[in-house]
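Participant: Below are the sequence and a predicted model; questions follow.
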Amino acid sequence: MRYTSFLFAGSAMMAVLSTTAYAQSGAVPTAPAPAEAQDTTTQNGSLEEIVVTAQKREQNLQDVPVAVSAISSEQIEARGVSAITDVARVSPSLTITENTNATGSSINLRGIGTFSFSIGIEPSVAIVVDDVALLQQAQAFSGLNDIERLEVLRGPQGTLFGKNAAAGVINIVTKAPTKQLSGSIGATATSDDQRRLEGMLSGPIGENVGFRINGFYDDRDGYIRNLNTGHMLNGERSYGARGRLDLDVTPTLDVVLTGNYTNTRSNGQVRTFRSVNSGASVFGAPISGSIVGIEPSDSNYTIRLDTEPLNVSKQAMFTGKATLDLGAANLISITAYQDWRFHFVEDLDTLGTPTLLNTADPTSILPNGSAATASFHAKNFTQELRLVSTGARRFDYLVALFYANGHTDRDYARGPNAAASWEASADTETFAAFAQGTYDFTDTTHLDAGVRFNREKIGATFLNTTAGAAAVANNGSCLAECRGRDSDNQVTYKASLRQDIAEQVMVYASYATGYKGQGFDISTGFTPARAANPVRPETSQAYEIGLKSRLFDNKLQLNLTGFWTDFKDFQAQGGVTLADGTIVPQLSNVGALRSRGVEAELSAKPTRLLRIDASAAYTDAKIREFANAPCYTGQTLAQGCVPATGGSTFQDLSGATLANSPKFKYNISANYDVEFPKLAFDGFITAEWAYQSKVKLDLLGSPISYQDAYGVFNGSVGIQGRDEADFRVALFVNNLFNQHYATSLGYTGSSNAQAVAQLLPRNSRRYVGIRTRVGF
C-alpha cells in the first residue's frame, strides 16, 4: 500500500521526466538551430508538442500507443546525462546492472534484461542509434555525445525493431546539421578529476548540402584506490568524433551519410570488499593479507590488487540513409556497417597477495596471483528498405524488408588457477519482412496493427586451447574445434486500439508478442552437447493499457500505463558447481516469468518559469517456473540446494523475484528559470531526486546480493544566454548526500568462509563540477 500511495502521489503531483522530449510546434525541421533548441516551451509558457520516431516515423508522442519516454537534448544537458547508465535516472522501469567490464553489464526494462557471458546471445533490450541496432549490448557503454533525443520504449517492440527488442528499445537520435553556420565548444571539470572538452561545427555547404562535425575528449581519474600501488582505479580516458553530411541530391531524393568513431580506455571497474569473514581465502591465500589498511563496508573505496585491470573499447559505425519521395509514400534505404573491438584484463582472485597454484601444496606460490584476459571483435552489416506512407489519410502504412549479417570473435584465457583458455566465434544472419498500419475507423477511433516474419541462421565455433587439457578433465569440451549451426523462423505481431475521449486525451489497449532468438552458450565449459543444442528462443505475450493526456491549455501532460507480460523460456546466465568445487558457466532457459505493473509520467508548466518533470513505476517481476536453477555460491541443503546427478546441484526458484527489478522506482526533477531583465543573461536552478526500493542483484538469490533502498539528489545552478547570446554555465553537484550504493554484489573466496565483493559506481559518491558551453 505504501508503494501504491507513493505512485499515485508522484504521478499526480510531479512529472514525468521523460516527456520533456524533443519538442517543437507541429512540423519537425531537418535541423533546429541552437537558439531554437534551448527552450522546449511556447511563448505563453505551455508545453509544446513532442515528436518521436518510436514507430519508425515522425509522430506526436501523445498519438503513439506505446509506453515511451523521450528525453530531449535540453534535458540531456540540464541533467548531465552523459552515459547510458544515466538514462536510468530519468526513465521509469529502466535499471542497469554494471559489472567489472561492459560485456558483463545488462540493461533491463520492467525487470527484463540479458546478462550472459556468451557472445552468441543477444540482448533483450535493443540499443538503436540513428535507425541501426548495435550487435553487442556492451557497445552501448561507450558514452553519449551530440544527442538530439533519447527514446525509451518499454515492452516488446519486435514487430518494428526485430528479435533483440523482446523487452524494449533505447532509441538514440543524434543531431542533424543546422540551416545556418553555427558551432559550439564546451568543457566540464569535476572535483573527482574529470576534464572533458567537446566541440561542434555545423551548417550548409551551398544550397543542397549540410554538414555537422563534432568531437570530444574526456579524461577522468579513478575513485578506487589500489593501496598496493597508490594508483586510482575505475578511471577512464576517451575520445571520439562524428561527421554527418545531408545531401539534397534531387528535389525528391535526400541522402544522409554518417561516420562515427569512439575510443575508450579505462582501468576498471574493480570490486571492493563489503565484508570479509574470519578465515576467508581465495586459492589457498587468506584474504586477511589483502585487507591490511582496509575496512570492508558498503562505503569502502579501497582495494589491494597485484594485477590492475584494463578495458579498451574501439568502435566505428558508418551509416547511409537515402529517402526518395514518391508522392504518396517515401522509399527509405538504410545501410550500415559497425566494427567494435574490446579487450579486458582483470585480476581473477581480487587479491593483492600471493596465492597457491595447489591449495594442498604450500610451496606452489604464485607471487602475482591469477588474472583473466579476453578480446572481442564484432562486425555487423545491416540493410533496411522501408516504404512509408505520407500525408493525412484514413489508412497509413509502413512495409519493410531487413537483412543483417553479424560476426563476433572472442578469445579468453585465465590462470594459472582455474586455468582455462579458448577461442570462439558467433555468427548470425537475419532476414525479415514486416509491416505496420494505422486505420482510422472514425475521427476518434484508430486501429494500429503490425506483423513481422523473421528468419535467423546462427553459428558457433569453439576451440579449447587450455594447456594440458584432457577431454575427461574438461567435461568433454572441444579439444578439436566444435561447430554448431541452426536456424529458426518466427512470426510476431502487435495490435492496438486507440480511442480519443476528449481533445488531447487518448486511451489505448494493446496486445503484442515478443521474441528473442535462440543462441549458443559460448563460454568456458563449451561442449559438443552445447554445440548441438542451442539455448531455446525466448518468447513473450504482452498486454498494455494506457492513458495519454494534455490538460489545462497544454500546461500539464499526464501519461499512465498498466502492463502485464508473460515470458516463456527466458534466457538466464548461471553456473553449475561441480564436485571438485569448480564453477562452470551455464546459460539456461527459465520456464516462465511474469512482469506486471503500473507506470506514470508527468510534465507540468505551472508558471512560465517553472517546469516540473517526474516518473514513477511499480513493477512486480517474478519467476513463475524455474525448478532446475543453479545454486548460488555457498548455498546449503537447508537453504534449498539439492544434489543432482554428476555432482552438480540445483534449486527451485519458482516464485522468486527477478534480479535488478525494484518494486518501486521514481524520480522528480524541477527547473526554475530566474530572469535578469537588465542583464544579457538569465539564471536557472535545477533539482532532481531519484529513488528506488530494495533490489536483489543476483538472479540465483544469494542472501548477500540485496541492495537496500536508496535515493540520490542531484542539482545545479547557473546562467544562460538570452536572445542571440548562446552560452550556458552550470555549477552542479552529483549525489549531494553522498548516498553509497552497489550495482553488483557477490561472493568471493571459498564457499565455507566467504567474503562479499561489491561494485560501487562513480555516481555512488558525491562530486561537484562545472559545465560550460559557448556557441554561435
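Facilitator: Noted; the coordinates are in hand.
Participant: Every contact and neighbour count from this point should use C-alpha atoms.
Facilitator: OK.
Participant: Helices of the stretch 1-150 of the chain, residue ranges please.
Facilitator: Under the criterion DSSP state H, counting those that start in this stretch, the stretch 1-150 of the chain contains helices at 2-13, 34-37, 73-78.
Participant: Would you tell me which one of those helices is buried the most?
Facilitator: Stretch with highest mean neighbour count among the helices of the stretch 1-150 of the chain: helix 73-78 (a mean of 22; mean count of other CA atoms under 10 Å).
Participant: Quick one: list the elements packing against it.
Facilitator: Under the contact criterion of 3 or more CA pairs under 8 Å, 6 or more residues apart in numbering; DSSP states H and E, helix 73-78 touches strand 147-154.
Participant: Show me what the strand it packs on is packed against.
Facilitator: strand 68-72, helix 73-78, strand 168-174.
Participant: closest to residue 506 out of the ones you listed?
Facilitator: strand 68-72 (14.7 Å; CA to CA).
Participant: let's bring in a second model and compare:
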Amino acid sequence: MNATRQFLLAGVALLACATPSLAHAQTPEEAEPQARVSDSAGEIVVTARRREETAQDVPIAISVVGGDQIDNTGSFNVGRLQQLTPTLQFYTTNPRNSAVNIRGIGAPFGLTNDGIEQGVGIYVDDVYYSRVASATFDFLDVAQIEVLRGPQGTLYGKNTTAGAINITTNQPTFDFEGKAEVSIGNLDFKQAKAAISGPLSDTLAARIAVSATDRRGTIYNVTTDRWIQSQDNIGLRGQLLWRPTDNLDITLTGDWNRQAAVCCGSVFVRTGTTQRPLNRQYAALAAAQGYTVVSTNPYDRLTDLDANLNAGNEIGGAALRIKWDVGPGTLTSITAWRYWDWQPENDRDFTGLPIVTKSQNPSQQDQYTQELRYNYTGDRFDFVVGGFAYYQRIDTQGTESHGPASSRWTLNPGNVPAGSSGCGPSVTNQLACTPSVLNGLTAINTQYLKNTSPALYGQLSWKVTDSLTIQPGVRLNYDKKDGFYQRKVFAGDGTPVVFGPTDPVTTARLSVFAPQEISPSFSDWNFSYDLTLTYKVAQDLLLYATYAKTFKSGGINQNGVPTDAQNNPILDAATVKPESVQHFEAGLKSEFWDRRATFNLAAFRTDIKNYQANVNNGQFGVLRGYLANAGKVRTQGVEADFTVQPSERFNAYVSGAYTDAKYVQFVDAPCPPELSGGTTAGAGQTPGAPGVPGALSPANCDISGQRLPGVSKWAFSFGAEVNLPSSLFDQDGQFYLGYDGSYRSDFSSNPSPSDYTWIEGYSLSNFRAGFRTDEGFNVYAWVRNAFDEDYLEQLSVGPGNTGLIVGVPGDPRTYGLTLAGRF
C-alpha cells in the first residue's frame, strides 16, 4: 500500500507540474462548465430540494462550500469542514466511533452503537452513506458541499432529523478537461489529487479521480517508538456517463477508499477524584504497580499505550443513476451498493500497563439502496415525489483480553488503608494480588444486524402568488431491525467462564466479562410531515417559516444489555423507542448593495422526546455502553451568515451561531465520574458529595437542565481574501492573501456533564498566500493553526471510575506549499 500511495503521489505531482503548459489546450469557453456558481450574478446553485435552484431561493438554513474553498482551506474531510460551518459538530476517537451532529443533535455522544441511525444524513451524488466512518475519508473530486440544517426527512429517503450533508462530485464531461494538485508540508505531509474527464464517443464520457494523503502522526508513543494519529488515505473514483439522447443520462459510478493509519490513541490529561475508595483511584493504583505516566502535559503529545493500535478502514461501492426527462418533469433512479470493512485495534485501559491487552471489534457492512423520484417544476406548482428502499447487514467479531496487570488494577481488594499495598490476608485481597486471576481472560463477541427500511416521501410547492409559496411535505416510513449478540468468556487457560459456580475466582472473572446472548428486534411505522411558508418581500429579500413533525427510527442494543440480580439479560432494555421530533424555524435571506452582499438569518427550536442517549457502565468489559431513551431534549438558537464582495479584489465572510442545547428531562442518566465508583446508596441512604473517596454513589443521576455534550453555545467562522492583478513568469494572474478563522466556546465532552470533562473554548487561524492565473494554475503557501493554539478535540473518562481523564489534542501548527492546475 505504501508503494501504491507513493506512486500516486509522484504521478500526480508530475501532472500538476505539467499543467501550466496544458492549460492552453482548451479555452474556458470550449469546456462544459462544472462550477456551481453563475458568473453573471454570483449566484450559488444548490440541489438541496432535489432540483437546481439558487441558494438564496431555498427556504432552508444552508451552508454551501465550493470545491475551491475546500481545497484552499484544507478542509479535505468532514472533520475539517466543521471549521467553516459553525453549527456542524464532528467527534471521533476512531472512524467507527465517530458522530456528526448539527445544532447539537444527530447521534448520541460516546461509543457508537450499530443498532441506531445517525440523525445527520450523508449523501454523495444522491447515495446515502449509512456509516459515519465515511466522514473520516478525504473528499474526492468534490464540486460542492451543502450542509442543510434542520429536519430534511420529506425529501431525503433516510432519517435526517438534524440535517443532511449533501455532497456533489464533479461529473463526466463531453469536453476534455483535467486538474491536478500536489501539496507538501511539515510533519512529512504529502497530498496529491488528480482528475481527468472527457469523451469516449459521441454518447459516452468518462471521468476518473484519485486522491492520496500521507502525514506523520501528531502523538509520539514512547512504548512502540512510533508516531500515532497519522494519516494514510487513498481514494479512487471512476464514472461513466452514457447520453444516448438529449433527455436521458445514465451514469455508472464506482469508488474505493482505504485508510491505513497508525491510529487511534490518547494522551493523559488529568485525574479527578471519584467516590471510589482512595486506594482504588488512579494515583494509588499506579503507585502500587510502580507506574508513572510518560507526561502529565497533554500538549507534550506523548503517550505510552502498550496495546496494538490500528484503524484499518475501507469503504467502496457502485451506483447507477438514471435521469430521464419524461413528460413535464424528470424521473430519477439511483441504485447503489456500498460496503464498509473496519479492522480496529485499541488500548481500552488508556495506560502503559498491560491491563486490557486486546480490544478489537472488526466489522463488515453491506448496504443496498434504491431511490426513485419524480421532479416537476411549473408556473404555479413544483413537486417532488419518491420512494426509497434500504437494506443493511453488519457483522461484527469482537475480541477483548486482559493482561497481567489487570487483577491488581481492576479487582477491588476490599477495605484497606490508603497507601497500603492492598495485599492482605483476605480472599478478595489475595485475588487482586494474583495476576493469573484475570491474565488472559478473554471475551469473544459475535453480533449481526439486519436493517430494512422502505419509505415514501413527497413535497409540494404551491406558488399562491408571485410572492407567497406554501410548501407541505410528507413521509411514510417503515423500519425493521433484527439483531444478534453473543458473548462467550474464557479464562487464560481456555476454560469457559459461565454463571453457576460461586467460587471467588469465577465471581471475580464474571465481574469483568459476563457471558450473554440476546436476539433483539424492532419494527415500527412512522409518519412525518412539514410545512413551510415562503414570502418574497422583494426580489432580494425572502422570509420563511417552517414547522416539522418528524422522527428518528427506533433501534436495538447491539453491544449487550444490563442484567438483573439473577444475571439474566433485561430484555426491556434491548430496544429503544424512536425519537419524536418537533421543529420550528423562521428565517430571512437577503442580498443588497447590487448583490455584492448577502445576509441570512435563522432562528430555530427543536424538541425531541425519547432522545436516544448512550448510557455508560464504569466497568472494563461487563458492558461499556448501551442505548436508552432520555425523556426530552431541546435545542434552540440563532444563526447568521454574512458575505460581502465589494469588488473583484476583495471578499469576506462571517458566520455565527448561538446554540442552547440541553436535556429538558433525563432523570435516570449515567452519573459523571465525580458521582461514581462508590457503593450504590440503598433505600433510605443519602449519596455522598461529589468527588469524596469512599462516599456512597447514586444509582443514576438527574441531569435535567444541563447542556448536551459537544455543543458550544457560541461558534463563529470568518475569513477574507484580497488579491492584486500582476504577472509571474510571463503569466497574467493575481497575487492573493487569504485568511480563515474559527472560534467555538467551551463544551462538555461527556454524556453527563462533569467538572472534569469540559473543553475550553479555542480559536484557530489559517492563512494562505499565492499566485493564480485565469487559466487555472495556482501555487500558494499555507499555514493552519497559525498561532499554534493548544486545544483538545475530545476528552474521555477512563474505565473503572479511577478518575483517569484522557484526551486527543488537536493538530499543532502545520504549514506547507500547494501546486495546482487545471486544463
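Facilitator: Okay, I see it. Computed from a predicted structure; not experimentally measured.
Participant: helix or strand for the equivalent of residue 495 of structure 1 over in structure 2, which one?
Facilitator: Aligning on TM-score structural alignment places residue 495 of structure 1 opposite residue 531 in structure 2. Here residue 531 of structure 2, judged by DSSP states H and E, is contained in strand 521-538.
Participant: So what touches that strand?
Facilitator: 59, 153-154, 466-483, 542-551, 554-556, 574-575 (CA atoms under 8 Å, 6 or more residues apart in numbering).
Participant: so the following helix or strand past it matches what in structure 1?
Facilitator: The element immediately downstream of strand 521-538 of structure 2 (helix or strand, assigned by DSSP H and E) is strand 541-552. Using TM-score structural alignment, strand 541-552 of structure 2 lines up with residues 505-516 of structure 1.
Participant: compared with structure 2, how much does the matching stretch deviate?
Facilitator: Aligned to structure 2 and superposed, stretch 505-516 of structure 1 gives a mean residue distance of 0.8 Å (mean CA distance after the TM-score superposition for structure 1).
Participant: outside of that stretch, which residues touch it?
Facilitator: Residues contacting stretch 505-516 of structure 1 (CA under 8 Å, 6+ apart): 62-63, 65, 122, 124, 156-159, 163-167, 490, 492-501, 537-550.
Participant: cool, stretch 371-385 of structure 1 as well?
Facilitator: So stretch 371-385 of structure 1 is contacted by 132, 135-136, 307, 331-349, 400-416 (CA under 8 Å, 6+ apart).
Participant: mean per-residue distance, it to structure 2?
Facilitator: Stretch 371-385 of structure 1 differs from its equivalent in structure 2 by a mean of 0.8 Å after superposition (mean CA distance after the TM-score superposition for structure 1).
Participant: In structure 2, point out the residues matching that stretch.
Facilitator: Using TM-score structural alignment, stretch 371-385 of structure 1 pairs with 358-372 in structure 2.
Participant: follow-up on the earlier one: any chance of the helices of the stretch 1-150 of structure 1 in TSV, with distance to residue 623 of structure 1 too?
Facilitator: Converted to TSV, these look like this (distance: least, CA to CA, whole Å):
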stretch	distance to residue 623 of structure 1
helix 2-13	21
helix 34-37	45
helix 73-78	35
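Participant: and of these, who's closest to residue 250 of structure 1?
Facilitator: helix 34-37 (27.2 Å).
Participant: now the closest one, how far from the centre of its chain.
Facilitator: Chain-centre distance of helix 34-37 of structure 1: 28 Å, with CA atoms, centre = their mean, to the nearest Å.
Participant: mean shift of it relative to structure 2?
Facilitator: Mean for helix 34-37 of structure 1 is 7.4 Å (mean CA distance after the TM-score superposition for structure 1).
Participant: elements contacting that helix?
Facilitator: Partner elements for helix 34-37 of structure 1 (3+ CA pairs under 8 Å, 6+ apart): none found.
Participant: can you list contacts of the longest helix anywhere in structure 2?
Facilitator: If you go by DSSP state H, structure 2 has its longest helix at helix 2-22. Identification of contacts with helix 2-22 of structure 2 by CA under 8 Å, 6+ apart yields 179-182, 190-194, 212, 234, 776-777, 819-823.
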